[in-house]
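# Generate coordinates for the sequence data below:
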Amino acid sequence: MKRILIFDDDADILEILTYLLNEKGWDVHTRANCNDILSIVEECRPDVILMDNWIPDAGGIIATRTVKSSDELRDIPVIYFSANNDIEKLAAEAGADAWLAKPFDLDELEQLLSRFR
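Predicted coordinates for the structure are as follows:
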């Protein structure tokens, strides 16, 4: 079973994605902030990370850069997602492996996740 770690401060998004991705066979872990991100990622050992741009406290760009700067964790794919109009630019700035604009439909997310399975 593939494991995904989702960082988003919107409880509704976390709840919906947890339900939908569990139904699709994913082991879903969520966090509403990115405090102590390296410890969280090391403990969870996800196959994919879904990172919101506006995640407290440091924000998605810094959180993604932190993960990508770790020798042990840099190979974990990070999908950057946000409702921000500059999502593609922000994802590139963060060093993410892919991006997804909010709102998105489940098919879009599944298609993107299938690239990292």
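# When you work out contacts or count neighbours from here on, use the C-alpha atoms and nothing else.
OK.
# got the residue ranges for the strands in this protein?
Under the criterion DSSP state E, the chain contains strands at 3-7, 27-31, 48-52, 78-82, 98-101.
# Second chain to compare with the first, below:
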Amino acid sequence: MENKVLICDDDEGILDLLTLVLAAKKINAVTERNSANIFEKITQEQPSVVILDLWMPVLSGEQIVKKLKLNAQTKDLPVIIFSASIDGKKIAHDAGADEFLEKPFDLKKLLDKVNVHLRH
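A predicted model of the protein is given here:
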């Protein structure tokens, strides 16, 4: 199975940075800026891990995780949420996210979390 990570964030700079960082580690990254398209993108791309910003227009990371975890086909898909929000960790945990990273995040920690889930 290909190591593919789907990143969803409305910030183009974050998408570009994470794509470059993952590519340097030979991890294929696909991106989505519009959270409304995330479920279609997951179906098309079949990622091994999803990385989400907690706060996005249309659908929040919290809403996305809840829907993913309620769906039999995506309930086991690892989801990493990141946010600068003080309450972000609790919100992500309560929604069912597998991992949380505080912004600004340490890229090594992000890679470590991604790699843990890619090995499973």
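# would you list the strands of the first structure in CSV and tack on mean neighbour count and distance to residue 113 of the first structure?
Output for the strands of the first structure, formatted as CSV (neighbours: other CA atoms under 10 Å; distance: least, CA to CA, whole Å):
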stretch, mean neighbour count, distance to residue 113 of the first structure
strand 3-7, 23, 9
strand 27-31, 18, 13
strand 48-52, 25, 8
strand 78-82, 25, 9
strand 98-101, 19, 10
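# Could I get those in JSON lines, plus columns for distance to residue 41 of the first structure?
Shown next, in JSON lines, are the strands of the first structure (distance: least, CA to CA, whole Å):
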{"stretch": "strand 3-7", "distance to residue 41 of the first structure": "8"}
{"stretch": "strand 27-31", "distance to residue 41 of the first structure": "10"}
{"stretch": "strand 48-52", "distance to residue 41 of the first structure": "9"}
{"stretch": "strand 78-82", "distance to residue 41 of the first structure": "11"}
{"stretch": "strand 98-101", "distance to residue 41 of the first structure": "18"}
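# so which of these gets nearest residue 20 of the first structure?
strand 27-31 (9.7 Å; CA to CA).
# average gap between the closest one and the second structure?
Mean deviation of strand 27-31 of the first structure relative to the second structure after superposition (mean CA distance after the TM-score superposition for the first structure): 0.6 Å.
# Taking strand 3-7 as reference, get the angle to that strand.
Here the directions of strand 27-31 of the first structure and strand 3-7 differ by 20 degrees (axes from the mean of the first three to the mean of the last three CA atoms, to 10 degrees).
# that older thread, which one of the strands of the first structure lies nearest to residue 114 of the first structure?
strand 48-52 (10.4 Å).
# what's the closest one packed up against?
Contact analysis of strand 48-52 of the first structure by 3 or more CA pairs under 8 Å, 6 or more residues apart in numbering; DSSP states H and E lists strand 3-7, helix 60-68, strand 78-82 as its packing neighbours.
# repeat that with 10 Å
Helices and strands touching strand 48-52 of the first structure, by 3 or more CA pairs under 10 Å, 6 or more residues apart in numbering; DSSP states H and E, are strand 3-7, strand 27-31, helix 60-68, strand 78-82, strand 98-101, helix 106-114.
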